[in-house]
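>>> structural data only, the sequence is not supplied:
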């Protein structure tokens, strides 16, 4: 009998050692405890108050996915039963923080809010390895940044509602809480606006797409697609259930060629215009001296605000050529009446140009409209010059514009091309890569990003809300290519967003990432396997 007990103990210790809570992103504190582990079996129930029913439902589904057990959900505790207990507790000071406690009697997930409980559930989900016992532990955790985002461009190439949901599930798996949805651009208008129906009748469709990298060859194949209001609301609700805010982007006054093709009177020349086939920057922009343009903008934003409850609305503002304004008599008359905006970017890199007084005028009117409707405007870093002090800035042309904006009191999201453009290549040898996009951002460079470095003043660091990566879809033509370019770099970004920098170690992260990819496989995500050569096609030339 003694030998049998010894054997059971040895087997149990081996089983326990298989679960180490080496998850992605890395929690702030993992404190292993003495005592027997928690055994997963069919007798386990989920104990949850009514207000956490949604989180309990997710946990139930995750348990079924991971171990084939679908525990029942109860609001009332019974003696002699073992529970995974969910609760919101005032003892957890951070709103998105949680404490995950595991011992042989049960599992408790306490959150500072329902969101905190949800992130605790994600850590539990990522720790489960089949029916292996879960060692006793106390995990105390909270995110470093409040803005933990991913962007997806659905204008250049259109992606289905079902894929958007799958993409949102990927955000949830990485503890991200913002989905930046780019839904209008030169190459396609993708959101239904009832007051301006030609936006989807005309602007959602192009008659062809350039082949290659802006070559002289066009495929001449009609391409289009748009999201109805009902579909957009469905996506918003799907994200909200996972504590993710959908931030829509209506890029203006540039990147508006699809809108101009729909309503030529909104441009300086009156057209004719055509929905864009090529990638890049088009010279035709909204005519900022035309009052009908502002009626258009306000109508669009009114319907957008009705669909998207997000406090923040992204208004773009990047890459706006002034050539058409310079040639427009009405715009020139308006410009002469305007003061030159105060410049804030004189010390920026050569990429930075001074904001046109006309764009500053346009931007302020849009900002004032959103502010009057109790929303906040966010724009790319070009809008910094002449923008109101409460403007939120998304820094894409490197870290410098965002740093300067934060030092002058603007709230900032860092999304620099140097680290966060995930449509760029992630391997140097691109011979077998699916995308022809240029640029090179390896996973180790993503992991090295510090959005709020010590070089900033203490006050400026308070204005760095967080960071996100951008997936522009000029060369991401399929849903699997979007996943492939996002992963596994998205996992590195998640740790930048969540984990305190002093706890980050790239070599340790890569080890944890290897286990994390089992979840990606389970949920059928495509990802780049350059870190695991043994998983790649053994001989790419012979099949």
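It's in. Every value quoted in this text rests on a predicted model; they were computed, and no experiment measured them.
>>> please count neighbours and contacts with C-alpha atoms only from this point.
Noted.
>>> show me the contacts for residue 105.
38, 82-83 (CA atoms under 8 Å, 6 or more residues apart in numbering).
>>> of the residues you listed, which belong to helices?
Applying DSSP state H to the contacts of residue 105, no entry is found in helices.
>>> break down the stretch 201-350 of the chain into its strands, ranges please.
205-206, 223-224, 245-249, 312-314 (DSSP state E, counting those that start in this stretch).
>>> what does the host helix or strand of residue 446 contact?
Assigned by DSSP states H and E, residue 446 falls within helix 443-448. Under the contact criterion CA under 8 Å, 6+ apart, helix 443-448 has outside partners 419-420, 426, 488-489, 492-493, 495-496, 506.
>>> and the helix or strand just after that helix, which residues are buried?
Once the chain leaves helix 443-448, the next helix or strand it forms, by DSSP H and E, is helix 458-462. Neighbour counts over helix 458-462 (16 or more other CA atoms under 10 Å) mark 460-462 as buried.
>>> what would those residues look like in CSV with distance to residue 380?
Formatted as CSV, these follow (distance: CA to CA, whole Å):
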residue, distance to residue 380
460, 18
461, 19
462, 19
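>>> take this one as well and set it beside the first:
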């Protein structure tokens, strides 16, 4: 909380300027002893706590309808491997009398006839635990029971008495892994499937083919893996986490596919294979280039972006052959056929495709894609299966029985539901793309340049309020996606997925009314982080302070950073360096008193028992007197400017240069100057109107090409906040512009020239959204 205390004297604000800033808890409240969900993720449908406890020990007997049932054996294995209990397991006889003094766990399907699919009921009494469920419901009840056990084995475990009645919100609860860009082994895939099952996710979307690599053996077309399964490691989006042009290969044999499918099935996870079409087909077309469209004579760019199958009979014969083998390996009702991001230019330039369009009376290439998808759907339907496609399959008309996976945003899913098609919500705009950055902080490992915080993921509701109650029924679930352009290692995969997968499970399983982000993030996650650490799984360690990089203004601050991870330690520094385990260990709340016109920098890092580290937080504390407003000589809209012809390397050089022209500008976006001066420096000066007393954040689009002064004080990158009084304040901006160099000789036609960022100036009150300075606030 920030408070500004003022005292009005003679019509002016006095210099009494005090800010109290308290971060006691700073985003992590102390763990609540009365956790309504008993620490279970995803949050159960209903938890009724009761008096008393149950003590589980080596002597507890386990009785099951079918002691050989796989779910029961998985529980037995967990107790032996993780808790070191070798409990007696026997057949359950409901007529048998309980043995006095012996605690019992009963696993039965009796009573499950009243439960919906995948539901279970877990009753914990002082001497008996009863788990009712069948098939997946029984398995999920066991997963909830397992979560009640401690991470570190104990001689006996005390469980709270309660009645847990649980069922899923959605029938489809999915996680996608792209193995085309980077290949992950069978063992690694199984590890992901294990954790999915533990958190009640039931569909593993296996993205097996894409432009970069074909990862599934097709016996009829061996070159798909022999040629298409190999790629060269090259820069992607400027990321060079690997050497250039190193051959990189990998694929799954059909026997390995069968093994993974069986492994997942035993954990009630359905595997949905994705075979991309008609685009994202570079790997297949490298292997079988005859499936490309041949450009018509005179085509302008015949070799550019030709990564789409030509809609020939040969192509459909090929794809039907591929899909026949795929469907023999995967019993899934759904087969994912992609359908996204299709560059249709090769169809436009193809004589065959254009003749086909005329013959079929298709309006455009969008309708041609619809023809392509519908023809594939008809084949898949003939085998008793259904297709899923990304939301672009809506273009040109939706295939009759298709399920739409909405990825670009929610609009595709909304449109499909309104057309009475089943929808799986997976929007990259709402936190369900796990390849995105967790935050905007520069310490984050390189990722896809969008953002999906844990809170963004957790707070997403797949059912749009735009839909009517009847249309909402077509939303069958949600899915998180991990694309792997920026994920070259299994450790990076784990970092991107955890803890987001925990949030995903709650999106897909739990009722909205049972969700609580604060309780989830600050209480329940603790034990689950500990479980990941015990498995030696990587994960993103939450920082010690909620805000990673911030500035505060005032004379006194108190901080009490916290970590949700059991056994983690917090280290801090005051010297501007990120902390290590050789720095101060945080023990008690820290209070800082900052002398006037001085600053202090407080940094923290969380280090877990196994040595994993959070991002380092940085808090810059300033004690500045507010800058007083000044009278201006005029009220003309805009700013003065002076130009300096020539090439400059730093904006500060302009203060010692000789101007060659001057003028007036309404704003700083004077593109006309750039057109007449290929290399130029510009100084803008005037006054900025501040509407109210407060702390303001000032920034520029680039601190390399521009510098900013307010009331003759330089605004330094990372130290933008300044206390300003209501009224007009002097503003000066130095800006340099050097025209981009011509492309190097021999560059391809699509070579991208790096152009300097246009000048933008931003101002906002602390804690509010950043806004660009508007013309109405500038005067000279």
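That came through, no problem. The model shown is predicted, which means the values in this text are computed figures rather than measured ones.
>>> can you say which of the strands of the stretch 201-350 of structure 1 is nearest to residue 43 of structure 1?
strand 245-249 (35.6 Å; CA to CA).
>>> structure 2: matching residues for the closest one?
Counting by TM-score structural alignment, strand 245-249 of structure 1 lines up with residues 270-274 of structure 2.
>>> just how off-centre is that stretch within its chain?
Stretch 270-274 of structure 2 sits 21 Å away from the centroid of its parent chain (CA atoms, centre = their mean, to the nearest Å).
>>> and that stretch, how far from structure 1 on average?
Here the mean offset of stretch 270-274 of structure 2 against structure 1 after fitting is 0.4 Å, by mean CA distance after the TM-score superposition for structure 1.
>>> what does that stretch contact?
Against stretch 270-274 of structure 2 from outside (CA under 8 Å, 6+ apart): 202-209, 261, 264, 326, 330, 332, 334-338.
>>> how far away is the counterpart of residue 56 of structure 1 in structure 2 from residue 131 of structure 2?
Mapped onto structure 2 by TM-score structural alignment, residue 56 of structure 1 lines up with residue 72. For residue 72 of structure 2, the distance to residue 131 of structure 2 (CA to CA, to the nearest Å) stands at 11 Å.
>>> and if you look at residue 551 of structure 2?
For residue 551 of structure 2 relative to residue 131 of structure 2 (CA to CA), the value is 52 Å.
>>> that older thread, skipping its backbone neighbours, what lies nearest the match of residue 56 of structure 1 in space?
For residue 72 of structure 2, ignoring the flanking residues on the chain, the nearest one in space by CA to CA, 6 or more residues apart in numbering is residue 64 at 7.5 Å.
>>> just give me the neighbour total for that neighbour.
Neighbours of residue 64 of structure 2 under the rule other CA atoms under 10 Å: 21.
>>> OK, contacts around it?
Counting by CA under 8 Å, 6+ apart, residue 64 of structure 2 touches 72, 89-92, 106-108.
>>> tell me which helix or strand the alignment partner in structure 1 of residue 445 of structure 2 sits in.
Mapped onto structure 1 by TM-score structural alignment, residue 445 of structure 2 lines up with residue 434. Under DSSP H and E, no helix or strand contains residue 434 of structure 1.
>>> for residue 526 of structure 1, see how far away residue 434 of structure 1 is.
For residue 434 of structure 1, the distance to residue 526 of structure 1 - CA to CA - is 12 Å.
>>> how close does the most centrally placed residue in structure 2 sit to residue 477 of structure 2?
Geometric centre of structure 2, nearest residue: residue 434, 3.4 Å, by CA atoms, centre = their mean. Per CA to CA, residue 434 of structure 2 is found 17 Å from residue 477 of structure 2.
>>> try residue 72 of structure 2
28 Å.
>>> before we move on, the earlier item: surely the match of residue 56 of structure 1 is in a strand?
No: in this structure, residue 72 of structure 2 is helix, not part of a strand, as judged by DSSP: H, G, I helix; E, B strand; the rest coil.
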